[in-house]
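1. predicted model follows, preceded by the sequence.
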Amino acid sequence: MSPTAAPTLRVERSLLRAGHGLVAGVDEVGRGALAGPVSVGVLVVGPHTPAAPRGLRDSKLLTPAAREALVPALRDWAAAWAVGHAEPAEIDALGITAALRLAGRRALAQLAEPPAAVLLDGSHDWLSDPPGQALPGLGEPVLPCAAPPVTTRVKADTTCAAVAGASVLAKTARDALMARRHEEHPHYGWAANKGYGAPEHLAAVAEHGRCSQHRLSWRLPAAALPPAPRGARAADTLQPPVGPGPGRGARGA
């Protein structure tokens, strides 16, 4: 399938024919941001779900206006849907992979009926607990639900309609959160850059420092750091690339 072809329900329907009553497409956004939450969208389809709404694509292939226009149609089309978030402090405490899992569990916990199977974008199952590594409760009254069986598929966000829909729901929900948080911290430009490492965001961090919405455990590039004192050696100011620190288990987003 070409990158611009419309995603279909072919894979989802094969899982439904295998005996799964409901199948959830799952995708994440915000993995590579420097500030704000990581967000996971879930869109559930069933045996009687019709073809996807016209114009559906992976969220990265759509303009912001096109994503927003699709949201009402996606909500009407899906058998169920939800978006979950993990906040910057949770990313710092757990690492990015476990924070993704937490956000995904929060989304699944919102569904009235859990899906029998999950179709997850990518080649790595970050939604299921590794053996002996269940998520901590983090002070929540009820630990988010366990994940149903997961099928991973590379480029599912471009080929599988439920996953593409989940990506649009997650992206629009996270963008709206960052626009609201921009009002509290306007100098970082989050209304435009959504917490990613855009030049104006890095310049604002260098000038104003980081805030509670930044992932404090993540390294920042030299461009986002205050100027070095006069006479400092270059080696004193060099920083690793943007991204999580050692042991965080992140992949590029």
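-> Thanks, I have it.

2. every contact and neighbour count from this point should use C-alpha atoms.
-> Fine.

3. check which helices and strands whatever helix or strand Ser14 lives in sits against.
-> Using DSSP states H and E, Ser14 maps to helix 10-17. The helices and strands touching helix 10-17, judged by 3 or more C-alpha pairs under 8 Å, 6 or more residues apart in numbering; DSSP states H and E, are strand 23-29.

4. from the contact counts, what lies against the strand it packs on?
-> helix 10-17, strand 38-45, strand 117-121, helix 161-184.

5. buried residues, that strand. List them.
-> 23-29 (16 or more other C-alpha atoms under 10 Å).

6. what number of residues lie near Leu16?
-> 18 (other C-alpha atoms under 10 Å).

7. got a list of contacts for stretch 115-135?
-> The contact list for stretch 115-135 (C-alpha atoms under 8 Å, 6 or more residues apart in numbering) reads 12, 15, 20-27, 44, 97-98, 100-102, 104-105, 143, 146-157, 163.

8. ugh, wrong one, I meant stretch 68-75
-> Residues contacting stretch 68-75 (C-alpha under 8 Å, 6+ apart): 53, 55-56, 81, 165, 168-169, 172.

9. possible to save those residues as a markdown table with neighbour count?
-> Listed next are the contacts of stretch 68-75 as a markdown table, based on neighbours: other C-alpha atoms under 10 Å:
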| residue | neighbour count |
| --- | --- |
| Pro53 | 17 |
| Gly55 | 14 |
| Leu56 | 25 |
| Trp81 | 26 |
| Gly165 | 36 |
| Val168 | 32 |
| Leu169 | 31 |
| Thr172 | 21 |
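
10. this is the comparison structure:
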Amino acid sequence: MPIDATLIPELRLAARTGARFVAGVDEVGRGALAGPVSVGVTVLDLEHPEIADADDGVWPVLAGVRDSKQLTARARTRWAPTVRESAAAYSVQHRAAHRIDEIGLSGALREAGLAGLHDSESRLGLRIDAVIVDGSHDWLTGGRSARVTAMAKADTLALSVAAASVLAKVERDQLMEEFAATHPDYGWESNRGYGSAAHREALALHGPTSLHRLSWNLITQASESSTESR
């Protein structure tokens, strides 16, 4: 059963390191065939009065926020403005398909994530004390920064990361809907650029667009999928 994310990971990190401003970082679109990879950053001020009093790790204003995959599209859209209003700072950065082709997926994720941290610090006017990234390893800096903590399932456990995932997902979905209006054959308004059967069939029939990740050998994948579906 899905659970709400809490402040417990952030508060434990603060108790260990003395951090006040903690950023949660999460990515969306890693496995898509088309469209950007998007990285969300949400910064929480752990000295905010309501957070400082949250002994159980529940911040009432964001109680109910979960990993974006555990929320409906309507719920994500409803939560996004509240996350923006409640965060000390936030940012969502996108790296287009052609950039993924140029520097690879890992490079694009790192570039977007670091840009998101820089943008958030500019909005905050201060250096972020600690960063939590979702995953079993530090994909953001490759282990080169002591302030970055990698946490498996952070998107389901840590409120800052879950909130970042919501912002990234909402923005990326909106982009894919806009792209779908100019490329109606691929069903991006529903598959968001991921490799659904209909998307792969459209690739086999129409070929890739400039919004596809051309380095991913899409034509071969689509042809194989089309053959298998017959």
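-> Done, it's in. Note that this is a predicted model, so its numbers are computed, not measured.

11. about what we covered before: relative to strand 23-29, how tilted is the helix holding Ser14 of the first structure?
-> 140 degrees (axes from the mean of the first three to the mean of the last three C-alpha atoms, to 10 degrees).

12. starting at the chain centroid, how far to helix 10-17 of the first structure?
-> 24 Å (C-alpha atoms, centre = their mean, to the nearest Å).

13. list of residues touching it?
-> 22-23, 45-47, 117, 119, 160, 162.

14. give me the buried entries from the residues you listed.
-> Here, 16+ other C-alpha under 10 Å leaves 22-23, 45-46, 117, 119, 160, 162 buried among these.

15. how about JSON lines for those residues, with distance to His85 of the first structure added?
-> Formatted as JSON lines, these follow (distance: C-alpha to C-alpha, whole Å):
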{"residue": "Leu22", "distance to His85 of the first structure": "23"}
{"residue": "Val23", "distance to His85 of the first structure": "21"}
{"residue": "Val45", "distance to His85 of the first structure": "22"}
{"residue": "Gly46", "distance to His85 of the first structure": "25"}
{"residue": "Ala117", "distance to His85 of the first structure": "21"}
{"residue": "Leu119", "distance to His85 of the first structure": "19"}
{"residue": "Cys160", "distance to His85 of the first structure": "22"}
{"residue": "Ala162", "distance to His85 of the first structure": "19"}
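
16. Arg17 of the first structure: neighbour count?
-> Quick note: Arg17 of the first structure (other C-alpha under 10 Å) scores 11 neighbours.

17. hang on, I meant Leu62 of the first structure
-> As a burial measure, Leu62 of the first structure scores 15 neighbours (other C-alpha under 10 Å).

18. give me the nearest residue to the aligned partner of His98 of the second structure in the first structure, chain neighbours excluded.
-> In the first structure, His98 of the second structure lines up with Ala89, judged by TM-score structural alignment. Leaving aside its sequence neighbours, Ala89 of the first structure sits nearest to Arg215 (C-alpha to C-alpha, 6 or more residues apart in numbering; 6.9 Å).

19. coming back round to it: okay, the angle between the helix holding Ser14 of the first structure and helix 161-184?
-> Using the same axes, to 10 degrees, helix 10-17 of the first structure lies at 110 degrees relative to helix 161-184.

20. ok, His201 of the first structure touching Tyr188?
-> Yes - with contacts counted by C-alpha atoms under 8 Å, His201 of the first structure reaches Tyr188, the gap being 5.0 Å.

21. give me the common contacts of these two.
-> With C-alpha under 8 Å, 6+ apart, His201 of the first structure and Tyr188 have common neighbours Gly195.

22. neighbour count winner among the two?
-> For the pair His201 of the first structure and Tyr188, the greater number of neighbours falls to Tyr188 (27 against 23), based on other C-alpha under 10 Å.

23. check contacts around the nearest residue in space to Val29 of the first structure that is not next to it in sequence.
-> Nearest residue to Val29 of the first structure in three dimensions, chain neighbours excluded: Ser39, at 5.4 Å (C-alpha to C-alpha, 6+ apart). For Ser39 of the first structure, the contact set (C-alpha under 8 Å, 6+ apart) comprises 28-30, 83-86, 100, 103-104, 170-171, 174.

24. show me where the first structure has its helices.
-> 10-17, 64-77, 88-94, 96-109, 156-159, 161-184, 190-193, 199-208, 234-237 (DSSP state H).
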